[in-house]
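Chemist: need a structure here:
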Amino acid sequence: MKTELSVDEYNAVLVRFYDNVIKPYKECDTELIISKPSEDIFDSTSVISDKALKKLQAFCSSANKSTGSSHPLDQERWFAFICQTVDDGKTFDYSVLAKFLQDENYLGKKSDEFNGVMGDFAWDEDQAYELGNEYENSCVILRYYKKIRGI
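Modeler: Okay, here's the model as predicted:
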């Protein structure tokens, strides 16, 4: 008995559901706004601005991936990214950010021969989720601060 679907199987079910249920319903002149399924490739600029993405890329390419954002220079780049997303009013959900930080297709795959902790490659799951949680908490604080200060 199969207990879970692969990404391809899940996407196939989603597309079939859209084609067989949603699309015919949409053609009945319903008032609902229904979007079609998106592409398989995640577009980060659909969530955050291009300026914020550049700041995230700068952080990811320079940061020590074993310590997250704890080094002062890494922390500065990380905070610049967080502040940019809050200023833009376009923020990641923590789990979406964590998954994005682990995306080897976008950020690169660490080669087996490379023993370093800095460079253009994806984050491991633990660090990615830690950064995602840190990001979400920081955004909440910044939004609150801006709200009470009228910024």
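Chemist: CA only for contacts and neighbour counts going forward, please
Modeler: OK.
Chemist: any idea how far the longest helix that the chain contains is from the chain center?
Modeler: Counting residues, the longest helix in the chain under DSSP state H turns out to be helix 125-149. Its chain's C-alpha centre and that of helix 125-149 lie 13 Å apart, by C-alpha atoms, centre = their mean, to the nearest Å.
Chemist: again, but for stretch 5-21
Modeler: 22 Å.
Chemist: in that stretch, what's buried?
Modeler: 11, 15, 18 (16 or more other C-alpha atoms under 10 Å).
Chemist: Cys83: which of those residues is nearest?
Modeler: Minimum distance to Cys83 across the buried residues of stretch 5-21 is 33.9 Å, recorded for Asn11 (C-alpha to C-alpha).
Chemist: and the closest one, how close does it get to Thr85?
Modeler: Applying C-alpha to C-alpha, to the nearest Å, the value for Asn11 to Thr85 is 29 Å.
Chemist: over to Leu56?
Modeler: Distance from Leu56 to Thr85, counting by C-alpha to C-alpha: 10 Å.
Chemist: looking at these two, which has the bigger crowd around it?
Modeler: Neighbours per residue (other C-alpha atoms under 10 Å) separate Leu56 from Thr85, with Thr85 holding more: 23 against 20.
Chemist: and the more buried one, what helix or strand is that in?
Modeler: helix 72-88 (DSSP states H and E).
Chemist: can you name the next helix or strand after that helix?
Modeler: Next along from helix 72-88, by DSSP H and E: helix 94-101.
Chemist: can you give me the buried ones in that next one?
Modeler: Buried residues in helix 94-101, counted by 16+ other C-alpha under 10 Å: 94, 97-101.
Chemist: and for stretch 55-75?
Modeler: Quick answer for stretch 55-75 (16+ other C-alpha under 10 Å): 55-61, 63-65, 68-69, 74.
Chemist: one more, for comparison:
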Amino acid sequence: MAEKLEVFQDMAIHGPIDKRPELREGLIAAAVGSWRVDLKRTEEVAHNTVPLEDVVLFQRDADNDHPAVGLTLWGTEDGYYVPNIVPLEKGSLSFAQYNALLKDFIAQIAEPVATQFGFTISTTQDQQTLEDWLSLEAAIKLKHFSGAANKSTRASHPSDQRRWFDFLVAVHRADDKPDADKLARWLHEVDGWDQDSAHTLAADFETAVALLAYYEEH
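Modeler: Next up is the predicted model:
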């Protein structure tokens, strides 16, 4: 069983603020071939943001390897980042499809232009371990709980419940903010819990950490 979760990658472009207008024009000019800029939608989306944001919407035609998609570049103080890539037709993108399309955009558009104007590109990994989104202590506590628990009864046994509570407290103390869906995926895909139990535990987790935070505040 895999020890890592496949995840959607993030991408950001950072560089000299004074070169940012040139970067924008370069990215738009580079969109030829399979990638193009939807200028009309770009203007519409930017106009509807408050305050006014720098947004560039790209589209990619479908081919034998990829579906047709839209990719958004959202402006930051020193560059851009990609908040999402969405299919232009029905359905959704798998992790592999999303990451392959992001890599294609970087290779075809972002990297050549960024290099030209002195910007750098950063991307996150396409797979994550537990320690990538939990503190070391919380990750150890979760592994202790999951490895010892009776997976047919979730955390109902007193010993399992104590180990589950240890994990919750460790998350709260470290001020970790893991996504409940990611926790459910890890429990199911990596550690072998059935899907219903994984989602039930993730929902319990979300409620418990919110309650602990409320207690601290009051």
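Chemist: would you pull the TM-score for this pair?
Modeler: Once the chains are laid over each other, their TM-score by TM-score structural alignment, normalised by the length of structure 1 reads 0.73; 129 aligned residues with a C-alpha RMSD of 2.3 Å.
Chemist: closest to Phe79 of structure 1 among the buried residues of stretch 5-21 of structure 1?
Modeler: Asn11 (34.9 Å).
Chemist: what's the match for the closest one in structure 2?
Modeler: When structure 2 is aligned by TM-score structural alignment, Asn11 of structure 1 is paired with Asn99.
Chemist: does its match sit in a helix, a strand or a coil?
Modeler: helix (DSSP: H, G, I helix; E, B strand; the rest coil).
Chemist: and if you look at the one 3 residues further on?
Modeler: The assignment at Leu102 of structure 2 comes out as helix when based on three-state DSSP.
Chemist: what residue of structure 1 takes the place of Asn150 of structure 2?
Modeler: Match for Asn150 of structure 2 (TM-score structural alignment): Asn64.
Chemist: in which helix or strand does its match reside?
Modeler: Applying DSSP H and E, one finds Asn64 of structure 1 in no helix or strand.
Chemist: let me see the contact set for the residue mapped onto Thr200 of structure 2 from structure 1.
Modeler: Matched to structure 1 by TM-score structural alignment, Thr200 of structure 2 sits across from Glu130. Contacts for Glu130 of structure 1 were tallied using C-alpha atoms under 8 Å, 6 or more residues apart in numbering; they are 68, 98.
Chemist: any idea how far Ser38 of structure 1 is from Glu130 of structure 1?
Modeler: Distance from Glu130 of structure 1 to Ser38 of structure 1, by C-alpha to C-alpha: 28 Å.
Chemist: repeat that for Ser44 of structure 1.
Modeler: 13 Å.
Chemist: same question for Phe59 of structure 1.
Modeler: Taken as C-alpha to C-alpha, the span from Phe59 of structure 1 to Ser38 of structure 1 is 28 Å.
Chemist: from the contact counts, what lies against the helix or strand hosting Asn84 of structure 2?
Modeler: Element membership for Asn84 of structure 2 (DSSP H and E) is strand 79-87. Using 3 or more C-alpha pairs under 8 Å, 6 or more residues apart in numbering; DSSP states H and E, the elements in contact with strand 79-87 of structure 2 are strand 11-14, strand 69-76.
Chemist: how about these, which one is nearest Trp35 of structure 2?
Modeler: strand 69-76 (9.4 Å).
Chemist: and the aligned partner of Val209 of structure 2 in structure 1, how far from Cys60 of structure 1?
Modeler: Alignment note (TM-score structural alignment): Val209 of structure 2 maps to Cys139 of structure 1. Note on Cys139 of structure 1: its distance to Cys60 of structure 1, by C-alpha to C-alpha, is 19 Å.
Chemist: could you do Glu104 of structure 1 as well?
Modeler: 12 Å.
Chemist: just Ala52 of structure 1 next, same as before
Modeler: For Ala52 of structure 1, the distance to Cys60 of structure 1 - C-alpha to C-alpha - is 12 Å.
Chemist: and the nearest residue to Trp164 of structure 2 once chain neighbours are set aside, helix, strand or coil?
Modeler: Distances taken as C-alpha to C-alpha, 6 or more residues apart in numbering place Phe145 nearest to Trp164 of structure 2, at 5.8 Å, with adjacent residues excluded. Three-state call for Phe145 of structure 2 (three-state DSSP): helix.
Chemist: and the angle from the strand holding Asn84 of structure 2 to strand 69-76?
Modeler: Counting by axes from the mean of the first three to the mean of the last three C-alpha atoms, to 10 degrees, strand 79-87 of structure 2 lies at 160 degrees to strand 69-76.
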